[in-house]
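# missing the sequence, but the structure's below:
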């Protein structure tokens, strides 16, 4: 999704901050009217909404980013969760007020920008991962 496309947080979404003032949510993703597989039988599909739908979108993005990372750096381990979190936060499309906020977090997850960042910064990511071990 481009940064200039419309994206509204659903009316049923929760906002931050946490009790201790931390920014939440960390990231946002589409979670309303998501057409996906359902549990009733193998070929069943339905439309869902809510955090469980948005979480599935972000989980899919993370899985694809990890696979892409391994394809461009096959000798390296998968990215650490801290690296993935930073990658998603810093490549998100900022929404709401400038910078992280209590409604959109760091913004709308953007798989294309994140994969471009991996491609453009592969040496820096590898060196960072080595320093964290």
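The structure has been received and is ready for your questions. In this text, all values refer to a predicted model and were calculated from it rather than measured experimentally.
# can we go C-alpha only for contacts and neighbour counts from here?
Fine.
# for the chain, what's the longest helix?
Counting residues, the longest helix found in the chain (DSSP state H) is helix 51-72.
# Does that helix pack against any helices or strands, and if so which?
Applying 3 or more CA pairs under 8 Å, 6 or more residues apart in numbering; DSSP states H and E, we find helix 51-72 packed against helix 111-120.
# okay, the angle between the helix it packs on and helix 51-72?
Using axes from the mean of the first three to the mean of the last three CA atoms, to 10 degrees, the inter-axis angle of helix 111-120 relative to helix 51-72 is 20 degrees.
# Below is an additional structure, to be compared with the one above:
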């Protein structure tokens, strides 16, 4: 009886914690800036994946001409529901997708609460990781 009471109390405590609430997809903006590293021809998002995200309710921003090196035009992204924007609008998104790690100089332009999805290589980019964690 005492054990059951303790278990019930533990479960009650667990469920009464304050968890962060989920954010509906339609309240989130995904930004895809142009890759700036030399010889980088990839883009973090294709038009077909942009279409899937838009269908789920995300708003997708693609920096103007970000897909050209990967052979995707601005029009292809727009046709799939993405918005073409400038770099600063892209960096103010809630989620920022990049193939390569951002430059340290770009970090100051990011939305303060943004989530960055990218290959960061933390062991090789300690200065960047420190800048992102401030």
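Received it, and whenever you're ready, just let me know what you need. Keep in mind that this is a model prediction, so the values were computed, not measured.
# Drop the TM-score for these two in here.
Once superposed, the chains reach a TM-score of 0.24 (TM-score structural alignment, normalised by the length of structure 1), with 56 aligned residues with a CA RMSD of 5.0 Å.
# returning to what we had before: got the buried residues for the longest helix of structure 1?
Applying a neighbour-count criterion of 16 or more other CA atoms under 10 Å, one finds 51, 53-58, 61-62, 65-66, 68-69 buried in helix 51-72 of structure 1.
# a markdown table for those, including distance to residue 118 of structure 1?
Shown next, in a markdown table, are these (distance: CA to CA, whole Å):
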| residue | distance to residue 118 of structure 1 |
| --- | --- |
| 51 | 27 |
| 53 | 25 |
| 54 | 23 |
| 55 | 22 |
| 56 | 22 |
| 57 | 19 |
| 58 | 17 |
| 61 | 13 |
| 62 | 12 |
| 65 | 8 |
| 66 | 10 |
| 68 | 8 |
| 69 | 7 |
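# And those, which two are furthest apart?
Spanning the widest gap among the buried residues of helix 51-72 of structure 1 are 51 and 69, at 26.4 Å by CA to CA.
# biggest helix in structure 2, by residue count?
Counting residues, the longest helix found in structure 2 (DSSP H) is helix 2-15.
# name the helices or strands packed onto the helix or strand following that one?
Tracing the chain C-terminally past helix 2-15 of structure 2 and defining elements by DSSP states H and E, one meets strand 29-32 next. Using 3+ CA pairs under 8 Å, 6+ apart, the elements in contact with strand 29-32 of structure 2 are strand 59-63, helix 87-91, strand 95-97.
# most tightly surrounded among the ones you listed?
strand 59-63 (a mean of 25; mean count of other CA atoms under 10 Å).
# Would you mark the buried spots in the following helix or strand past it?
Using DSSP H and E, the helix or strand that follows strand 59-63 of structure 2 towards the C-terminus is helix 74-79. By 16+ other CA under 10 Å, the buried positions in helix 74-79 of structure 2 come out as 74, 76, 77, 78.
# As TSV, the residues you listed with distance to residue 6 of structure 2 would be great.
Shown next, in TSV, are those (distance: CA to CA, whole Å):
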residue	distance to residue 6 of structure 2
74	60
76	59
77	56
78	57
